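**Student:** here is a sequence with its predicted model. Questions after.
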Amino acid sequence: MTTPIDHIVLLVHDLAAATATFQAAGFSVSTRKDATQKGGASYRFVCFADGSYLLLTAFTPEGAASHRLGPILAETEGPGDWSLTVPSVDKASAFGAAAGVTLGATHDVANDVEGGHWALRLLLTGIGAGGDDALPFLIEDVEGRTLRIPAAVPHANGATGIAELTVAATDPEGSARRVAALAGLPQPLGARLTVAPGQSLRFVPLDPQGLGTARTGGCTGIRLSGVAAPLTGIEGSALRVTAGVPA
């Protein structure tokens, strides 16, 4: 199953400690056996039945210094970036340009893993694009999505997917309109955008006193579906992952 929200990058200082925290909160944490490891960063996957996932991401000092998300992690752990899947990056780029969205670079990303090969096209439209930092980066799967994303393993806490993202923006309603344009969705009436049944985006004003994306723009909170009880050790932390679906 594929949902429009592909994944959220969760920046952490200590990958082993973050993995243990998520496992203690009832999550299954996976690795992906890429043939070539990207230097400067290491990852763990928390994959859901709806096809979305959380990407726990830790940088080396050198990796943080050269990565567009390094300045965010220097301020705080937690959501650093987020992505949407689109059928065609070229079409999304055309939609965005028509709506006045500042577009960044397109990257071709690929790797071999046990069992085959995965490849995607990635378009920067938010952080690193030089425009609206509240926007996501876009992913077009070219080959091997089921190899790119480890198979979802049931979570002891019942988590089944991503229900809602909270995104800080300079212009919340404008950011909602820009995301809708990129994704080819109907224009929203306000600062909330439904991207699929049971999956939505809520854009809120920046917090000048906040840290990381709360102050600069981007994903600031993640609500999961399927979880009835609080996520011990995570809710209320800098990781900003919470249970339940808002009313």
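**Tutor:** Now that the structure is in, tell me what you want to look at.
**Student:** C-alpha from now on. contacts and neighbour counts both.
**Tutor:** OK.
**Student:** got the contact list for the most centrally placed residue in the chain?
**Tutor:** In the chain, the residue lying closest to the centroid (CA atoms, centre = their mean) is residue 8, at 1.9 Å. Counting by CA atoms under 8 Å, 6 or more residues apart in numbering, residue 8 makes contact with 53-55, 79-83.
**Student:** check it against this one:
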Amino acid sequence: MMLTLPIDHVVLLVPDLARAGAAFESAGFHVTAKASHSPAMGTANRCVMLDGTYIELMGIETETPANLAWRRLLEKGQGIRGLAFRSEDIQSSGQSLTQAGIGIEPARHFSRETPYGELRFSVVRIDPVATPGLQCLACQHHTPDRLWLADSMRHGNGATGLASVDIPVVTGLDRLAAAFGGGGIAVSSGDGRLVLTGSAPAHYDLRDACGIVIDMVSR
């Protein structure tokens, strides 16, 4: 099955965030510094910023009720365990999902300080029952200029954008495509692979540290 979805970012769930970040850096990617989420969330991330999207490396710092779903997914193995879909209006996205008969949690609003100012965003988590093997969510960025920074988008290996995502399980994603109106990045059933655009073709096997393979194609 091949779908097109408005992907904001891909969540790469890993048991060792430092090791995963180092693997991406060794492959020539710029990886942002570790950022811890709220104590209630108990998670932390590092990001690989691309044109209009990004790869989020996520790890569990402290077990909390809020990250139970992530921990259960991690028990099944590291790799692509979440997809976040871009929202221009988080309340409207929540309504569209509800109208499509897809269960959601109430919208949550987050913020954190960065050297460039306060970063603010809102998310609506989708009931994992709707997408077995994945945690999906809608995400609205209120301060995108403080997240997509020119320096963080310069990668030594020439990577520029996300072209497609291959994941082992795509069950339920067709309903999300309908709810979000389609368009965006190709998502298909596969072995855990990201295809990126870049200045030159390349292949990176990060299965040991991150559970994925990355292929880069000339843009």
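**Tutor:** It's in. Just so we're clear, the structure is a prediction, and the values are computed from it rather than from any experiment.
**Student:** about what we covered before: what does the residue nearest to the centre of the first structure correspond to in the second structure?
**Tutor:** Matched by TM-score structural alignment, residue 8 of the first structure corresponds to residue 10 in the second structure.
**Student:** what's the average distance for the helix or strand hosting that match when superposed on the first structure?
**Tutor:** Secondary-structure assignment from DSSP states H and E places residue 10 of the second structure in strand 7-13. Compared with the first structure after the fit, strand 7-13 of the second structure shows a mean deviation of 1.4 Å (mean CA distance after the TM-score superposition for the first structure).
**Student:** who are the packing partners of whatever helix or strand comes next after that strand?
**Tutor:** Downstream of strand 7-13 of the second structure, the first helix or strand assigned by DSSP H and E is helix 17-26. Applying 3 or more CA pairs under 8 Å, 6 or more residues apart in numbering; DSSP states H and E, one finds that helix 17-26 of the second structure makes contact with strand 43-50, strand 53-60, helix 207-210.
**Student:** strands of the second structure, residue ranges please.
**Tutor:** Applying DSSP state E to the second structure gives strands spanning 2-5, 7-13, 35-36, 43-50, 53-60, 79-86, 108-114, 117-125, 135-141, 159-167, 185-189, 193-198, 202-206, 212-218.
**Student:** for residue 94 of the second structure, find the nearest of the ones you listed.
**Tutor:** Proximity to residue 94 of the second structure (CA to CA) singles out strand 117-125 among the strands of the second structure, at 6.6 Å.
**Student:** on that earlier part again, would you check which pair of the contacts of residue 8 of the first structure lies furthest apart?
**Tutor:** That would be 53 and 80, which, of those, are the farthest apart (CA to CA) at 13.9 Å.
**Student:** looking at the two, which one has more neighbours?
**Tutor:** When neighbours are counted by other CA atoms under 10 Å, residue 80 comes out ahead of the other of residue 53 of the first structure and residue 80, with 27 against 22.
**Student:** so who does the more buried one touch?
**Tutor:** By CA under 8 Å, 6+ apart, residue 80 of the first structure lies in contact with 8-11, 69, 72-73, 212-213, 218-219.
**Student:** equivalent analysis for residue 82 of the first structure, please.
**Tutor:** 5-9, 136-137, 218-219.
**Student:** repeat that for 7 Å
**Tutor:** Applying CA atoms under 7 Å, 6 or more residues apart in numbering, we find residue 82 of the first structure in contact with 7-9, 136-137, 219.
**Student:** how much space between the residue nearest to the centre of the first structure and residue 165 of the first structure?
**Tutor:** Separation of residue 8 of the first structure from residue 165 of the first structure (CA to CA, to the nearest Å): 9 Å.
**Student:** thinking again about what came up before, and the helices and strands packed on helix 17-26 of the second structure: which comes nearest residue 104 of the second structure?
**Tutor:** Of these, nearest to residue 104 of the second structure by CA to CA is strand 43-50, at 20.5 Å.
**Student:** picking that back up, need the nearest residue in space to the residue nearest to the centre of the first structure, chain neighbours excluded.
**Tutor:** Using CA to CA, 6 or more residues apart in numbering and skipping the chain neighbours, the partner closest in space to residue 8 of the first structure is residue 82 (4.3 Å).
**Student:** next one: residue 122 of the second structure
**Tutor:** Nearest in space to residue 122 of the second structure, with sequence neighbours left out and distances taken as CA to CA, 6+ apart, is residue 109 at 4.3 Å.
**Student:** what's the closest of the strands of the second structure to residue 153 of the second structure?
**Tutor:** strand 43-50 (5.2 Å).
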